[in-house]
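Q: using only what follows, build the 3D model:
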Amino acid sequence: MKENYIIAGIQQVGIGVEKLYEAWKYYIDLFNMDIRILEDDKVAELMLPYTGGKPQRRHALIAVNMQGGGGFEVWQYSERKPKPLDFTLNMGDLGVLICKVKSRDVAHTFEEFSKNPKAHILGGLNKNIDGNQTFYVKDPYENLFQIVQDDYIFKDEGQSTGGAVGVTIGVTDIDKAMTVYRDILGYDKIIADETGVFPDFEGLPSGTQKFRRRLLTHSQPRKGSLSELFGPSYIELVQVLERTPKKLYEGRFWGDPGFIQVCFDIRNMDALRKKCAELGHPFTVDTTQNIKEGNSFDMGDAAGQFAYIEDPDGTLIEFVETHKIPIAKKLGLSLNLKNRDPEKPLPKWMLGMLRLMRVKSSKI
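A: A predicted model of the protein is given here:
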């Protein structure tokens, strides 16, 4: 394998909930996240730094939208009572604040959501710092989603929205955070860097305060087996300037309610481990040290390896090196990615078979 690691894109944004199927049904109905890639109800044995030093059983599933973008990993503790955030999340707090959802026509999506009783819109239709239209919604579990303009479509299904196209992350120092988001994750292109009070934030908690915002993307197209499904993505860093932010997972476990992490699909975990360590962000969890099934970690219907790092404020970034994914579970079909060219995307017709794993919300 080549010496450098490859990032194919945002694989998923983790969302901790208290009622998994209820939440997933909501995400299908509003965001069309109806392709179930995998589902797993096992003990998380290797996340001890973030689960109180004890293995914890959890039930999780990953679902995607066939129009492209990353998925949602909907996540619930199976035996432990989840601990919700015990204060009101405010913009600029430290962690993943917002999941960005792609739309090819934000104004049309706003009109559509305005008629949908399940869509709790915060504020109105506004301009994002990149000059494009945008708006925000809040789910029933207090999670914030931003609808953003993105023209990339993997498979046109006539839907208003696609999948996750990025996240907004609260940091204490934008420039310091660039070591992770630019130098490790490859978000090397600054789309906008603005300081002030922003109209599109006005409907958000403490959104009328003064912030510095930097919107990033990657200058080079992503490569890798699943890169065409994920498409381009964005990271927005937000630094509040008039108060001391709080850590969203202070005193709570990985998987407690809220946005847990942003996860990247990668190849060459060894090279990535070396790079992260050199830049002062070593792996805090690394399944390659606990190999199962030869050299893959069993993840239910899928297999691979995963690792975590923390950004300077402790926000979790996950890396998954996918070795096997199901493409038509009912037919017993799966793809082994280990021996494929790590830079070459899978054919669209092959990934298109994922539609055979579509689940209707009425069947949940």
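Q: from here on, contacts and neighbour counts on C-alpha atoms
A: OK.
Q: confirm residue 175 sits in a helix?
A: Yes - under DSSP: H, G, I helix; E, B strand; the rest coil, residue 175 sits within a helix.
Q: and it, how many neighbours?
A: 11 (other Cα atoms under 10 Å).
Q: contacting residues for it?
A: If a contact means Cα atoms under 8 Å, 6 or more residues apart in numbering, then residue 175 has no contacts.
Q: now it: how far from residue 214?
A: Taking Cα to Cα, to the nearest Å as the measure, residue 175 and residue 214 are separated by 10 Å.
Q: ditto for residue 341
A: Residue 341 sits at a distance of 34 Å from residue 214 (criterion: Cα to Cα).
Q: list the contacts of residue 120.
A: Going by Cα under 8 Å, 6+ apart, residue 120 touches 137, 138, 139.
Q: from these, which land in strands?
A: Under the assignment DSSP state E, these contribute 137, 138 to strands.
Q: who wins on neighbours among the contacts of residue 120?
A: Each of the contacts of residue 120 was scored for neighbours by other Cα under 10 Å, and residue 137 scores highest at 23 neighbours.
Q: pretty sure that residue sits against residue 122.
A: Yes - using Cα atoms under 8 Å, residue 137 is in contact with residue 122, at 5.5 Å.
Q: so residue 22 sits in a helix?
A: Yes - using three-state DSSP, the assignment for residue 22 is a helix.
Q: tell me how many other residues crowd it.
A: Other residues near residue 22 number 12, with proximity taken as other Cα under 10 Å.
Q: another sequence for comparison is provided below:
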Amino acid sequence: MQQLVTGIQQVGIGVTNIDEAWPWYRKFFGTDIPVFDDEAEATLMTPYTGGNVHSRRALLALNLSGGGGFEIWQFKSRQPKKCDFDIQLGDFGINAVKIKCKDVQKTYHQFKNLGNKTLSELHELPNGELTFWTKDPYHNLFQIVKGNSWFKKGSHFTGGVCGAMIGVSDIDAVLPLYTIALGFEEVIYDKTGTFTDLDDNQKFRRVLVRKKQKDIGAFSRLFGHIDIELIQSIDRKPRKIYDDRFWGDPGFIHLCFDVTDMGSLQEKCEELGYPFTIDSASSFDMGEAAGQFSYIEDPDGTLIEFVEAHKLPIFEKWGWFINLKKRNHNKPLPNWMLKTMSFKRVK
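A: As a prediction, this is how the structure comes out:
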């Protein structure tokens, strides 16, 4: 099967102040490599910003140990609107972001030593592995899990993003998007009931699907495996997390996959009833980086982004960029080349 999706490139996180948010993410998740820091108008996103063009600042930061990054996103032309209700698991949208580590118990104590006051207890997942939960200063929920794919030995105790928990109304309806179009081959668990790791008496159905890391795609070794957990509330009627709010408002605004062939992916998505709602159509400049991007919506309106990278900065102050359009899209970049991004590290 053609590998169209090679990893999670990033999760978009809407914040009110990037300069305040990024140090927290560096401290706890090691996302200290800036890929770009760009201010511009989001001209193509008007379907999700009230029909008006808004200006924004966006900063993409990675953890070179492995995993996807954070696109930390801030409106510059309007006051962001926070969610006016307490988000519960099963609400429609991205409920939590999964962060990988090598040792969950050790990482738990490292978080405690750093003064994190939002930690849950250690719990077992439905497959028996350990996990714990934490929140950032903006009440976004993160789940720490054991990761099985790593790129570079790093000093930080976590890697980057390895997945997400997404609230849906009907798991069976949305599952083909991941298994057929996006190529998730393995079902890790499919359980219905109450769960101790959720610290909740509510009943859910939970399905975790995994896409293993393969050496296909420029950044596949860096991004590693992907875990998507779909969660469906059985006992209550969930709410849409971004109801009456804009893309870019505080919270998890989108989940972004790195892709190798946008045209083929578009065909697969359309066959399943997921047309592109946004399509940059050609290369789109993000300051130091460039690529083609598109969006689809899942049946509950959660935004899924796809990016086919065209240009990557290595030593931009010396004018060294990688032109990915001139390479075989399925061929991984040499490890040494990706590791040179460590020279951009921000402490």
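Q: how close are the two chains, by TM-score?
A: The TM-score (TM-score structural alignment, normalised by the length of the second structure) is 0.97; 347 aligned residues with a Cα RMSD of 1.4 Å.
Q: quick revisit: more neighbours: which of residue 341 and residue 214 of the first structure?
A: The residue with more neighbours, out of residue 341 of the first structure and residue 214 and counting by other Cα under 10 Å, is residue 214; that gives 21 against 12.
Q: alignment lookup: that one to the second structure.
A: Using TM-score structural alignment as the criterion, residue 214 of the first structure maps onto residue 207 of the second structure.
Q: about what we covered before: what touches both of residue 137 and residue 122 of the first structure?
A: Counting by Cα under 8 Å, 6+ apart, residue 137 of the first structure and residue 122 have no common neighbour.
Q: longest strand in the first structure, please.
A: In terms of residue count, the longest strand belonging to the first structure (DSSP E) is strand 316-328.
Q: which residue numbers in the second structure go with that one?
A: Residues 303-315 of the second structure are where strand 316-328 of the first structure lands when matched by TM-score structural alignment.
Q: show me what residue 43 of the second structure aligns to in the first structure.
A: Under the pairing rule here (TM-score structural alignment), the equivalent of residue 43 of the second structure within the first structure is residue 45.
Q: against residue 311 of the second structure, how distant is the match of residue 214 of the first structure?
A: In this structure, residue 207 of the second structure lies at 35 Å from residue 311 of the second structure, with Cα to Cα as the measure.
Q: now swap in residue 7 of the second structure and tell me
A: Following Cα to Cα, the distance that separates residue 7 of the second structure from residue 311 of the second structure is 17 Å.
Q: thinking again about what came up before, mean shift of the longest strand of the first structure relative to the second structure?
A: Once fitted to the second structure, strand 316-328 of the first structure is off its aligned match by 0.6 Å on average (mean Cα distance after the TM-score superposition for the first structure).
Q: contacts for that strand, please.
A: Under the contact criterion Cα under 8 Å, 6+ apart, strand 316-328 of the first structure has outside partners 37-38, 95, 260-269, 296, 301-311, 332-338, 350-351, 353-354, 356-357.
Q: any idea what residue 325 of the second structure aligns with in the first structure?
A: Checking TM-score structural alignment: residue 325 of the second structure goes with residue 338.
Q: now do the SS call for its match.
A: Going by three-state DSSP, the secondary structure assigned to residue 338 of the first structure is coil.
Q: what do you get for residue 263 of the first structure?
A: Using three-state DSSP, the secondary structure recorded for residue 263 of the first structure is strand.
Q: nearest spatial neighbour of the aligned partner of it in the second structure, skipping sequence neighbours?
A: Taking TM-score structural alignment, the alignment pairs residue 263 of the first structure with residue 256 from the second structure. With sequence-adjacent residues excluded and distances taken as Cα to Cα, 6 or more residues apart in numbering, residue 256 of the second structure is closest to residue 305, at 4.3 Å.
Q: next one: residue 119 of the second structure
A: Using Cα to Cα, 6+ apart and skipping residues adjacent in sequence, the residue nearest residue 119 of the second structure is residue 134, 4.7 Å away.
Q: contacting residues for the counterpart of the one you found in the first structure?
A: Taking TM-score structural alignment, the alignment pairs residue 134 of the second structure with residue 137 from the first structure. Residues near residue 137 of the first structure by Cα under 8 Å, 6+ apart: 119, 120, 121, 122, 144, 145, 146, 147.
Q: show the buried residues in these.
A: Neighbour-count burial (16 or more other Cα atoms under 10 Å) is assigned, among the contacts of residue 137 of the first structure, to 119, 121, 122, 144, 145, 146, 147.
Q: which element is the third one on?
A: Okay, so that is residue 122 of the first structure. In this assignment (DSSP states H and E), residue 122 of the first structure forms part of strand 120-127.
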